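*Asks:* Show me the folded form of this:
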Amino acid sequence: MIPNMKFYVISIVSIFLALAIGIYIGFTLDAQNFLVEQKEDIASKLEEKFDYLRSENENFKKEIEKMEVKNSQYEKFNETVYPEIIKNRLSGTKVAIIETNDEYIYSGIGKTLEMSGATVVNVTTIKDKFLNEDTLKEAYLKSGIDKDELKENVIGKAISDLSTAIISDGNEEVIKYFEEYGLLNIIGNIDEPVDYVIIAGGSDSKDIERINILDKTIIDSVKKMELPIIGIEKTTVKNSYMKEYKDYRISTVDNVDSIIGKVALIMSMEGRPGNYGVKSSAESLLPDPSYAISE
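*Replies:* Modelled structure (predicted):
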């Protein structure tokens, strides 16, 4: 009996199907072996990389520890040497410090000035409400001033009177009433002339109008009395006054809370004007000691 055509077709199809299945199984096994090998290779390389990074991290830690030791040594050296560097550089100089707001306190500057031989005659902290016209008028009237004198620019008059009283022998009576009304706080004497004025800036909120009204008027008043004035600031403040002070053409030190800044302050006050510190407004970190001291 001769097999029919259908039998042959089914046989041939079965053979090719079996062959295809065999090829697929073989390919799959090879692919699985390949993937396993690739995974093992990748895992090996990742492990090598991890070991390298771990080794580098340990090296960095050791380097950081060395740097921390060096920094500690430098800090100790600076703390030991800096009093000798500034000693007696400002002997006999009488200084007034004006803090134009009470958001940043500069109490440590007094100690630095004393180490340099200077005397801090007074420290004035100006409160926010000092620029309130109505309160200023009340203080003036209580001090006995004529009402007609308060018709124009009461704030400008108050700032000028304050500046005069702080650095010379101006109207101390009205300043007492400024204190009584909580417009400012003064530590020290305001009845003794000074040789140098330090104006301390920096604030939590940028108020250009306040700077132009208060700080600039103080600076202009001091300049009119032909006294030197320098602007200072801490390294970290939310809003810096250094650019404005520089524009007002006075010397500045923007990192006065650091030993470097304290040295820069004393060297600048000694007669080396300039803009010193670490901020963008600074021209150099420290005054050049080789520069001749200006009189």
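*Asks:* Please count neighbours and contacts with C-alpha atoms only from this point.
*Replies:* Will do.
*Asks:* Give me the next element, helix or strand, following the longest helix belonging to the chain.
*Replies:* The longest helix of the chain (DSSP state H) is helix 5-86. Downstream of helix 5-86, the next assigned helix or strand under DSSP states H and E is strand 94-99.
*Asks:* looking just at contacts, which helices and strands does that next one meet?
*Replies:* Contact analysis of strand 94-99 by 3 or more CA pairs under 8 Å, 6 or more residues apart in numbering; DSSP states H and E lists strand 119-126, strand 196-200 as its packing neighbours.
*Asks:* For the comparison step, fold the sequence that follows:
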Amino acid sequence: MRYYIVSIASIFLSLAIGIFIGFNMNGNDIYVTQQQELINSLERRFDNFKAENDALENKIQNLSHLNEKQNILIENIVEDVVYKKLQGMNVAIIETTDNYFYVDLKDILASSGANIPVTIQYLNKAFRINGEELREINELFRLNLQTTEDMIYFINNEITNFLLKKEITAVFQYLITKEYIHCNLPYENLEGIGIDRIIVAGGSNENLNNKIEKLEVNLIKRLDNLNFKVIGVERLDVENSFIANLKKIKIPTIDNVNTRIGQVSLIYVLLGAEGHYGEKATADSLIPFYSMQQVRGEFVE
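*Replies:* I've put the predicted structure just below:
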């Protein structure tokens, strides 16, 4: 009896082992099949991604070629578009930074027939004045300047006074001599300076504490209070833009004045178009969409 029980137990044990082995073999087959399906799925997705990437690269290349052609077209027609549009207009330029060059700004104004009787540039020294330099200024002109902000307000005041009165005071000459500002002026005929528009060109490659509010906003408010017509411009590549601040004080702005499109926008704005133009998030439109006859307040000599 004991023998039969052992035999039966052995049979059931063998059957259990056989079932277990068979299940594992089937499980391995299922696992292998799943892995193969996953690999096939990844390969299909990779092929799809590659096809999409190739299509995007072709699209980018086509857009690049189209953009290149458009730039060539714009470059060839800009001079004709702006030619003598500002004939007889006197435009002063104030650059609030020496981190960026605005030579092309002067070139397009010259092409449009505008006169540039005054250019003034703030130099970096004005933003890094030290205690000894402040003491010297205070002693010479009986002032009480304490901080860099005081110095900026002081320079703003002297520049606006010069533009209003057309006089080079001892203080203004000191600022030039000590290289706080740089000026190109018709010294032989200061009284004959006429100013129809003022362009304030700014932007900075560093985030100086409250520079925009202390310098550009304060300066423009002073000029506006004196009834000067002011336009704010900057290059497309400035690291710290001041356009958002200028929009709050409601003057026209252009954020890409180093481009041909931005320069055409400038001509329209100088003729009287209002708004904020360029390629940044602060722009309302790429360019003023007016004919020259539609521009409000068109300049008349």
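*Asks:* Switch the helices and strands packed on strand 94-99 of structure 1 over to a markdown table; also include distance to residue 30 of structure 1.
*Replies:* Shown next, in a markdown table, are these (distance: least, CA to CA, whole Å):
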| stretch | distance to residue 30 of structure 1 |
| --- | --- |
| strand 119-126 | 83 |
| strand 196-200 | 78 |
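*Asks:* So which of the ones you listed is nearest residue 177 of structure 1?
*Replies:* Closest to residue 177 of structure 1 of these is strand 119-126 (CA to CA; 13.5 Å).
*Asks:* Give me the mean deviation of that closest one from structure 2.
*Replies:* By mean CA distance after the TM-score superposition for structure 1, the fitted strand 119-126 of structure 1 averages 2.0 Å away from its aligned residues in structure 2.
*Asks:* residues in contact with the spatially most central residue of structure 1?
*Replies:* For structure 1, residue 236 is the residue whose C-alpha lies nearest the centre (CA atoms, centre = their mean; 2.4 Å). By CA atoms under 8 Å, 6 or more residues apart in numbering, the contact set of residue 236 of structure 1 is residue 255.
*Asks:* Three-state assignment for it, please.
*Replies:* Here residue 236 of structure 1 is recorded as coil under DSSP: H, G, I helix; E, B strand; the rest coil.
*Asks:* Kindly provide the distance from it to residue 279 of structure 1.
*Replies:* 10 Å (CA to CA, to the nearest Å).
*Asks:* Residue 136 of structure 1: how many residues sit nearby?
*Replies:* Using other CA atoms under 10 Å, residue 136 of structure 1 has 23 neighbouring residues.
*Asks:* could you say what helices and strands the one helix or strand it maps to packs with?
*Replies:* Element membership of residue 136 of structure 1, judged by DSSP H and E, is helix 133-142. When contacts are defined as 3+ CA pairs under 8 Å, 6+ apart, helix 133-142 of structure 1 packs onto helix 154-167, helix 172-180.
*Asks:* Figure out which of those helices is closest to residue 231 of structure 1.
*Replies:* Set against residue 231 of structure 1 and scored by CA to CA, those come closest in helix 154-167, at 14.9 Å.
*Asks:* What's the average distance for that closest one when superposed on structure 2?
*Replies:* Looks like 4.1 Å for helix 154-167 of structure 1 (mean CA distance after the TM-score superposition for structure 1).
*Asks:* Would you mark the buried spots in that helix?
*Replies:* For helix 154-167 of structure 1, the buried set under the neighbour-count rule, 16 or more other CA atoms under 10 Å, comprises 154-156, 158-167.
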